[in-house]
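Visitor: Sequence and predicted structure below; questions after.
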Amino acid sequence: MFSTHVCARRFHRAHLLSAAAIFLIPSFAAHANELPGKERESAASTRQAAIKKNPEQSSRNTSKQLGAHVKTGAAVPISSNAAERLVVTATRTPQRIQDVPASVSLITRQDIERRMSSSLADVVNRLPDADMAGGARTEGQIPEIRGFNGRDIILQIDGARRNNDTGFAGFSAPLYIDPAFVQSVEVVMGAASTLYGSGSMGGVMSIKTIEAKDLLAPGRTWGADLDGGYQSANENAKGSAKIYGKWGKFDALLAYAGQSFNTIHLGGGQKLAPNDGTSNSALLKLGYDISDRIRIDFGQQFYYIENYRPDNAQAKHLQIYDSSIGKYVPYNQQTGIRQDDSTFHVTTHDAHGNEDGRLTLYRTKNTSWSGPFQSLYSGETQTLETYGFDIQKTLRKDFRRFGNHTFVIGSNYYRDINHTLQKNGQGGGNIPDGQQQVYGFYGSDEIKFPHGIVLTPSLRYDRYNTFASDSSTSTSGAILPKITLAWHPNRNWMVYLSWGKNYRAPTIQETNMNYIVTPNSYYFLPNNKLKPESARTYEGGFSYNKSGLFSTKDHASVRATGFYEDATNLIQLSVIGHHWSPLYQRNEINYQYTNIQHATRYGIELRATYNIENINFGLSYSHLRVKDANTGANLLAQPDKVAADVSYTFPKIGLTAMYSLTAVEAQDYDSTITRRRPGYMLHDILFDWQMPGKPWRVNFAVTNLTNKTYYMYKSISSNNDVPEIGRSFRFNIAYKF
């Protein structure tokens, strides 16, 4: 699609590294300013003890302090505690993000509100080695981590797995949620099979939805939020309403969000149409504290999007040959996708307030349908329903000279049920009915030794069974070890190394997709001999955090990760031939999921921040390469990316102004030439005005300021060349009762 001379107009890696150096120099300086040894160790132990005693309360206290400064209009102090954000996905236990021995990114509610996005794409696309690629339509955006997508990534909402990977070769996005309901997103880059089982070759994206306790102001028993906004680039009008409260031991939240959208204005003045639709969402959360140590909660989420568009949401336009009139006609259909999630949790805490047990029961169901198209296609409905549970227990024991141990043991299970029904009442379709069940048992032990040494061995046994309607079955299992060694020489530094084995079971879609029953433009051929993926991952990195680096009011942090992976039987959609299509009157492609016998991948990920009083700087950088070890061919790999932010807060009026840069190098090395894309740079300007002492919040932004025409690297739909969204004026206003 893009010739070599077009790809030559790229953002060079040298420029990326130069930008990284400019932002990182302050973070590596003046290590001599640290406290003396004994004083440093005493301060570190005091702070760690406070966090261990009650990490959730520590986080809430920090939030209250920040909220109080915003309300009064005073300057927000930047301390080390402000950076002590807790994450749980990487280790299944709460830890400060700078202490986690893994590559982790955290998206906060504030990040989402400032971007005012109609989907999570805007915030995810700024993370290292993570993207929501697939075009400007919401239904086409697919999460990718370290070059993996689809079922190579575990997506979970409040602990419930989202396994839907329906449609032709994953053209349907596997994630549907309105950003108005998202409290935070934790993204673990890299394999996490030992703790989460099949599907985490690329990583885990864990989304937490809002709860009453997240939104209630201190001292209040109830509250309500209203907000509405508009984005010019996709003619998107959106709004949401939330009401929530806490009465004694009971708390509840009810929320609604709706959006409407139309023609998408792409970079450079092009338009993407048709794109005429609406989405509606609802969220119910109920919680009850049985005692100080036991809590139960229930969540029900509903999302529905309906759109008139091409059947493939990632395509600019589609045409189909109508033999009755002897010419091509536009292939647009009415489509709809509904996502339903039900979750139930039981959480227990020990005498010190630390979570020590959790049971999660869930059911998720994704239903996608397409209406009839003239007399050529009757339309069909496809569902993927998932039932599952996850139970874990945490035990803490100090064995003195043998270390302080945190044991995590657990088990999880899920069953996928796939069903396809054509509008004429017949079953079948391109993916036959089938089921897959996966279960596993896992355990880990975080051992803290003297001198800041932490050793974490973990082990898992996982097994899957796949059953299809055509009687084809497959089954396999895996033993998955992992070991991590971390060293905390002082309160500022953490260095770690890890090694682990990972795997993923092939899905029903990959083994049994069979789209040759009618003379369509392409064939998807089944492959029930597909083997599970497996890989050995080597990873290392460090984090550095320092308050008072250049002054008493600043804070700097740097986190870096390098990794190498040796994979066998990597599952990839491959071109295996061509056929004559009477429908399109030309030769078309034959696709099949196949195993790449031996592949290697390596890369680095870098994150850095520097804050001084009301000024904040942020930077991330990623580099990834994936090769077929036998042929030397370059496989799916996201291009090098830099994301940088600088913001200034005017405390007296509560206004924050931010400039954001995203610079992506050309993807001109993929051996599948049609997947190559030129590099690009994007500029955004954002304003966040939280009126001191007032319940109003106003956000305004101009994204893609220069109206740049750019194409994201789409690892799945290599033959769809649709520019991304162009310049967009965004406005949002919110009122808190």
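Guide: Thanks, I have the structure now.

Visitor: contacts, neighbours, all on C-alpha from now
Guide: Fine.

Visitor: what are the ranges of the helices in the stretch 401-550 of the chain?
Guide: For the stretch 401-550 of the chain, the helices defined by DSSP state H, counting those that start in this stretch cover 508-512.

Visitor: for it, what spans make up the strands?
Guide: 404-422, 434-448, 453-468, 473-487, 493-504, 523-525, 533-547 (DSSP state E, counting those that start in this stretch).

Visitor: May I see the ones you listed arranged in TSV, with distance to Gly268 as well?
Guide: Supplementary listing: the strands of the stretch 401-550 of the chain in TSV, determined by distance: least, CA to CA, whole Å:
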stretch	distance to Gly268
strand 404-422	40
strand 434-448	45
strand 453-468	47
strand 473-487	48
strand 493-504	41
strand 523-525	34
strand 533-547	40
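
Visitor: one more structure, for comparison:
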Amino acid sequence: MHISHAKRGPRRKAGQAPGRPARYTIAQALLVGLLATSLHSAHAQGSEYHIAAQPLDNTLSQIAERHGLQLLAPANLTQGLQAAPVQGRLTLEQAIARALAGSGLTATRSGNTLVVQRHNTEANRPVNHALPEVAVTAAAEVPFGNTASTSTLGGEQLNRFSVTNAGDLFKGMTGVTAANNRTGASLDLNVRGIQGMGRVKILVDGTQSASSDYRGYGGTASHTFVDPELLGGATVSKGPDAGPYGAGATGGVVSLRTLEANDLIQPGNSYGLRLRGTRGNNSSSGSLGGTDGAGNAIPSNNHIASAAGAWKVNERLELVAAVAQRKSGNYSVGGHGGKDNIFPGGSRPVGQWFTIADTPKGTVVDNTSQDARSALLKSTLYLPHEQTLDLGFTSYDNAYGNPRLTMTTEGTPSQHRLSETDKQTYTAKYAWMPDGNPLIDLRANVWGARSEEYRAGGTWGSAHEQISVTRSSGLELWNTSRFAWGWLPRLDVRYGATWLNEKLDITELGTANVAGVNPDGQRDTYSLFAQFEAQPTDWLLLHGGLRRDSYQLKGSKNFTSSIPGQADIITQYDDSDSRINPSIGAAVLPWGEREEFFVRYSEGWRPGSIREVMNSYDPASMPNGPVVPELSKNLEIGTSINAQGLLNANDRAKAGLTFFNTKYENYVIGGLGTFSNIPGVRYRGLELELDYDTGWLFAEYGLTRYLKQQVCNGGILGCTNGEYYASDIELEGINAPPRYQHSFTLGTRLLERKLVLGLRATVVDDRMMPKLNQDGSRNSTAAWTAGWTAYTVYDLFGSYQFNKRLAVNFGVENLRDEYYLEANTPTQLAIPAPGRTAKVTLTYQF
């Protein structure tokens, strides 16, 4: 794909290799682990198992891992089922028999795959969606001590709707909101009120390639780019994580998994192919006759096409390849309901001219198109002695509208030059789990990512053009040792080290005096961590951990001297710090395996990003300088219940309630080129999840209710539950979530489950924080008060499975054609959501 922009600069050389201190730190950690494992010499027949009572799919995953197998288990068979404890020295067959006892399921081994199915012919019926939802493990990481705060997306949820933006996948997930969802094509998730600058870490197959950019009065936005068409699953871990991927993530870790062999190959086959095409409406080529004014075409239609294939060459080798194309033009907003515009009193306040949401109802929103191409290559090699090696490559190229505040004049939107992102990731993952040795479960990941983003200017011509290159590379190395004694039947210990290198290089192509707000620099983050999970009795589970994080940030900047005739002054920064972060928790199972009460406390630590440290307002200003790292303190208390046979023998139900209270100390705020610390922010709330499935009928309900948001900015009002009168919190990087958000899904499966019909309702309240006057009273007319109002949106979905190979999915989003702004839409980049949009997807798979 080529984007026409005359001043686009050349690509830079790849970054240098990691420094020697990082290699020595990681090597020392590995050596300690291997010395510990060498003390064990038990290699008798069978393996030593110490698996507590837990959801069946988790138990099956751990058993499959132990024997170097992949697991193929349709989620509609295992969801809601609980496995009894699997303890002692057992063969594979014995362990599977104990796990499946009383479930009505069987498991058979086919090569390197463990296939789970029903005893009767029910398993041979067609599934209810185009891509079967499967629980897959290929030397995958099992959640460790944080399952209570983890939400997942499987095949069924991923395929209910053919989404417009990646953030649409997370609609209805409790505690999670897609922020900035209509400004560009990237993914930026808000978890329990927190987002941006790495607070929520988003991984694609374990790689990190997040970037950020300055959007004027719209503040600073964070970006992760991924094509939903190539995803096979997603997991969101809320709160600080003491595991291999938790360094610097104070709000949570989002793990996105691309397609794997078992997503594409049906049981009993050695190969599989999936061809899929989607066609939709609500797409326009824009206001400039099909171009962006710079010679780049804007699509007039709305379609997605993809091809994905997998081949199990033999028992040792699997291959996966996929390509996808996604095109959509500028969409139209809804024509009914809502306000005529987003401002209090129905009109834009005097002096408030930076806004995009003056878009009238039912009209086209410019700068919302995209033209993306993506590709994926993977291979899995099963080595002798229970070893696996996974290699992967992904590419992503997208030309898309990317609204910035410089793209409007007195609130009048117009089409502008497209932006572009070109991204590649490379991964190598090694796993070794020798049969019969519970002290070795070794994982080693090495990866690299490069993202080049051309960011277009706006109404002011090419003044704000720039090229941003983000390079990141990393290494995660850890081992899990499992012990068992008479007085402690189960103790799992995980320990390891990680290293992350991030480099930011920005080239200004425009003439605007904004070079200081787009800095260059490099940051290295190192971590040593240890976790434990112990089960002294059948009814008590204990877990905890320690993580030592350290960082070093370096950068330089040339800034213009105020003395006439004096040369530019070069300023260099070199900052470092470290901290040990604890986590501790317990779960009680008082009435059997299906009820759980839990409590968890954890701390996270986030050093300042390159942008936050090296930023300045203009070339004549000194860089911002070091900021104090943020510290998060997170408390969770909750319960979860899984049940079967409530109304009939085959139904299952699940309920979960979690209270969270998170305090962020030394929170970093920034806007208009400067960043600084404030004393802190606090979020407190509840999450409720209810699921019921009886085969022909299924229902899902999720509620996120914020009880408190408090900002302590050290100003006139000190700590308040509202927004300080003289500032805009979204500009400064503080996000006000809705007071509550409901999501309700009701569906049915008919005609032997070939036909699925369903409806999803999303109900969202106003933003949590009102604008306050200097005396603490509420200000309803302030110029910066613009924001979303409460809304209710209905989405229709369905599918029909013609046979084992051919299926059709269909859906209508925003069924009532509502005019509304989505939650966590920034005040000054307020782009209304798409109006009524219908899509049909045809899938052929064999």
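Guide: Thanks, I have it. The shown structure was predicted, so the numbers you read here are calculated from the model rather than taken from an experiment.

Visitor: CSV for the strands of the stretch 401-550 of structure 1, including mean neighbour count and distance to Val100 of structure 1?
Guide: Listed next are these as CSV, based on neighbours: other CA atoms under 10 Å; distance: least, CA to CA, whole Å:
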stretch, mean neighbour count, distance to Val100 of structure 1
strand 404-422, 20, 14
strand 434-448, 22, 12
strand 453-468, 20, 11
strand 473-487, 19, 9
strand 493-504, 22, 9
strand 523-525, 23, 42
strand 533-547, 22, 9
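
Visitor: looking at those, which is closest to Lys38 of structure 1?
Guide: Closest approach to Lys38 of structure 1 among these (CA to CA): strand 493-504, 15.9 Å.

Visitor: Can you give me every residue that contacts the residue nearest the centre of structure 1?
Guide: Structure 1 has Met205 as the residue nearest its centroid, 4.0 Å off, counting by CA atoms, centre = their mean. Residues counted as contacts of Met205 of structure 1 (CA atoms under 8 Å, 6 or more residues apart in numbering) are Ile153, Ile154, Leu155, Gln156, Val185, Glu186, Val187, Val188.

Visitor: Need the counterpart of it in structure 2.
Guide: In structure 2, Met205 of structure 1 lines up with Val254, judged by TM-score structural alignment.

Visitor: does that match sit in a helix, a strand or a coil?
Guide: Assigned by DSSP: H, G, I helix; E, B strand; the rest coil, the conformation of Val254 of structure 2 is strand.

Visitor: now Ser411 of structure 1: how far from Thr194 of structure 1?
Guide: Look at Ser411 of structure 1 and Thr194 of structure 1: by CA to CA, to the nearest Å, they are 11 Å apart.

Visitor: sorry, that was for Ile733 of structure 1
Guide: For Ile733 of structure 1, the distance to Thr194 of structure 1 (CA to CA) stands at 44 Å.

Visitor: ok, now Tyr308 of structure 1?
Guide: Tyr308 of structure 1 is 42 Å from Thr194 of structure 1, by CA to CA.

Visitor: Compare neighbour counts for the two and give me the winner.
Guide: Thr194 (27 against 20; other CA atoms under 10 Å).

Visitor: From what I see, the more buried one and Ser458 are in contact.
Guide: Yes. Contact criterion CA atoms under 8 Å: Thr194 of structure 1 and Ser458 qualify, at 6.8 Å.

Visitor: Between the two, which contacts overlap?
Guide: Tyr442, Pro481, Lys482.

Visitor: For Arg677 of structure 1, what is the corresponding residue in structure 2?
Guide: So Arg677 of structure 1 corresponds to Trp788, using TM-score structural alignment.

Visitor: show me what contacts that match?
Guide: Applying CA under 8 Å, 6+ apart, the residues near Trp788 of structure 2 are Ile342, Asp766, Arg767, Tyr820, Leu821, Glu822, Ala823, Thr825.

Visitor: If anything else comes up later, I'll come back, but that's it for now.
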